[in-house]
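**Q** coords please:
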Amino acid sequence: MTTMTVKAPAIGSFFKARELGIVLALVALVGYTAIGNPRFLSGQSIRDILLNTAILAVMAAGQAVVVITRNIDLSVGSVLGLSAFAVATMMSANPDLPMIVALLAGLAVGAVCGLLNGVLVRYGRVPALVVTLGTLYIYRGLAYSWAGGSQVNADELPRHFLSFANDSLLGIPWLVLIAIVVVGGVSLMMRNYRVGRELYAMGSSPPAAELAGIKVARNLLGAFLLSGALAGLAGVLFAARFGTVDAAAGTGYELNVVAAVVVGGVAVFGGSGSVWGAGLGALLLTVIGSALAVLDINQFWQQAIVGALIVLAIGADRLVAVRLARSLRKRDSHV
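**A** From the prediction side, this is the model:
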């Protein structure tokens, strides 16, 4: 009991500090960019940043749960693309379908892909990195095979589907509201419900979780299913936001999603971090990309900066883990 009491505050305070650091970095970046180009704070610019963040944040919420269990899902970009093309094709062929059907269809496509990932990881006894790297190409191949080189254009989609990305409730775009609900809901599950505590325990020590009677198989399948479903939902938001959809939609998104989660304070070694932090990480990465474009800086630097942030985040995680282990050894030696 003493070990748990020492460990939780140390890790908890560290990640609260990490999230505060992201907020301060956002303030500094926005301030610097606005000084260089005041148009960065225009209403349209802020709206575009929030809409782009919404898609990434929805995916990051699911990815955070998977990473907390000491796994990873590299297939989310391909799941987004497959879902976006499937839903766009469905809506173009059936323009009278309501938006809720499109959202449910995207969730279903993603859930099937995520469940397959979970089954292969759990029962195939194959590392998640290998499984999801393979399904990344499988899902992308399915999308290319289905599309056959064609694409769904915005003029083929119903007006209510395309307007969803621009419609708002009380001045807040629907995409942003969905992202807030998703990130807040998943965060609430992880913090306040038993399944969340079990997922953290699985990431902290998988063997100990098994011995404690935690249903590891069920929880692992649930984590991957959630990640896939949210990637599928993001595919619907992507299609509504950009209109034109082809088989290449979502290419490269998986790296941005992983970066958002890691930069947001979710430890790649599992067992620590928060979903809200992953959402803040998504916002930071989106603002970085927009700021570089506004300041007319080569987009290569965006990739370099994101890579540097990932390395720093992993290094910080490792440093805290080493310091914590050292302090526990010292304490045990005095007992």
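**Q** Please make it C-alpha for all contacts and neighbour counts, starting now.
**A** Fine.
**Q** Identify the residues contacting the residue sitting nearest the centre point of the chain.
**A** Centroid-nearest residue in the chain, with C-alpha atoms, centre = their mean: residue 60, separated by 1.0 Å. By C-alpha atoms under 8 Å, 6 or more residues apart in numbering, residue 60 lies in contact with 257, 258, 260, 261, 275, 278, 279, 282.
**Q** Could you also give me the structure for this next sequence, so I can compare it with the first?
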Amino acid sequence: MSAVTAGRSSRGVVDLVFRARELSIVAALAVLVAVTAGVNGNFLSGQGMKDIFLNASILVLLAVGQSVVVITRNIDLSAGSVVGLVAFTTGDFLAADHGRGVVFAVVLGVAIGALCGLVNGLLVSFGRVPALVVTLGTLYVIQGLDHLIAHGRQINAVDLPPALLALGNGTVLGVPYLPVIAVVVMLAVGYYLRSYASGRDFYAIGSSPEAAGLAGIPVRRRVMGAYLFSGALAGLAGVLWLSRFGTVVADAANGWELQVVSAVVVGGVAITGGVGTVYGAALGALLLTTITSALVVLKVNPFWQQAITGALLLLAISVDRLLALRVARVLRRRNARHGS
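**A** A predicted model of the protein is given here:
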């Protein structure tokens, strides 16, 4: 067997393992929904399912952007603070001038988010500062800027254009706009990462930045692009947050950065980079949102919601490690057989 064929076979093993991981999340979702619906039949009501998908949509967008960063063996802890900054700043502009509509809000929000992502990307890729340090720092800087702009004020739904509020609560053919937007973005990004050479570069960088550089991949530019994209999606999520809830204060989405990372890791994107899909990350976001909704329906103490999320994160990281070791052993055996 040729080296190329062996490489494709090895990649097939990895894809099979992590496809099984995504199927296990679907199974867990099905069990969770069935058990909760058995205890409280209202959980599967039309409004109940609509609320779950609406609440998951923003987290899915953030998880898709975070996935691209994590695949490159980096992390973005500033996503939640970007959502808060964009939601308040965009709402402030719209409240001051009702003539500005949805398109203006989306463009402004994405631009602000992209600028935050650009700062992160420049510091990580060209400044070579550890991603954890950079994004933790920008998290606090952005939060401080948000509080400075807000200055104790809040944005109310009555101050916003009706078209923007319709985006967050309206439907098309009975399906809310927000889940449709999240699914379209997820499918587009997933297709790009798998079908384009530049998309596959992110996986190569996550697997081995040094080897990717030797292969001629522009590592710094790709990493900066990952942060730019993550910031832009966080900006879009901020606009959707504003349209969904209407009332926004300075600490909107506070603490969501940990939920985003949890969704990505639970969804099978390896924290060590190079492995995972945006589809798995989206499923992880949906699982975490469904768990939260189920615990509320079952009237479980809010403390356990956070505890379960933390336990899932630890379990996912442990499973990733065990799977990585298992896959490595399988690949070594295959390579040994092909080499003999």
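**Q** Just give the TM-score of the two.
**A** The TM-score (TM-score structural alignment, normalised by the length of structure 1) is 0.97; 335 aligned residues with a C-alpha RMSD of 1.3 Å.
**Q** can you give me the strands in structure 2?
**A** 171-172, 175-176 (DSSP state E).
**Q** which of these is buried the deepest?
**A** Mean neighbour count (mean count of other C-alpha atoms under 10 Å) peaks for strand 175-176 among the strands of structure 2, with a mean of 16.
**Q** and it, how far from structure 1 on average?
**A** Superposed on structure 1, strand 175-176 of structure 2 shows a mean distance of 1.2 Å to its aligned residues (mean C-alpha distance after the TM-score superposition for structure 1).
**Q** corresponding residues in structure 1 for that strand?
**A** Mapped onto structure 1 using TM-score structural alignment, strand 175-176 of structure 2 spans residues 172-173.
**Q** related to what we said a few turns ago, which one in structure 2 is aligned with the residue nearest to the centre of structure 1?
**A** Under the alignment (TM-score structural alignment), residue 60 of structure 1 pairs with residue 63 of structure 2.
**Q** got it, and residue 82 of structure 1?
**A** Matched to structure 2 by TM-score structural alignment, residue 82 of structure 1 sits across from residue 85.
**Q** For residue 9 of structure 2, grab the count of nearby residues.
**A** Per other C-alpha atoms under 10 Å, the neighbour tally for residue 9 of structure 2 reads 15.
**Q** do residue 259 of structure 1 as well
**A** There are 22 residues near residue 259 of structure 1, going by other C-alpha under 10 Å.
**Q** quick one: the helices in structure 2?
**A** For structure 2, helices defined by DSSP state H occupy the ranges 3-39, 46-71, 79-96, 102-121, 131-150, 162-169, 177-195, 197-207, 209-214, 219-245, 256-266, 278-297, 302-339.
**Q** Which residues does the fourth one contact?
**A** With contacts defined as C-alpha under 8 Å, 6+ apart, helix 102-121 of structure 2 is touched by 82-83, 86-87, 90, 94, 131, 134-135, 138, 163-164, 223-236, 238-239.
**Q** which part of structure 1 lines up with that helix?
**A** Across structure 1, the stretch matching helix 102-121 of structure 2 (TM-score structural alignment) is residues 99-118.
**Q** Have a look at how far, on average, the matching stretch is from structure 2.
**A** Here the mean offset of stretch 99-118 of structure 1 against structure 2 after fitting is 0.6 Å, by mean C-alpha distance after the TM-score superposition for structure 1.
**Q** List the contacts of stretch 127-135 of structure 2.
**A** With C-alpha under 8 Å, 6+ apart as the test, stretch 127-135 of structure 2 has contacts from 74, 75, 76, 77, 78, 120, 123, 124.
**Q** tell me which of these is nearest to residue 176 of structure 2?
**A** Lowest distance from residue 176 of structure 2 to the contacts of stretch 127-135 of structure 2 (C-alpha to C-alpha) belongs to residue 78, with 27.4 Å.
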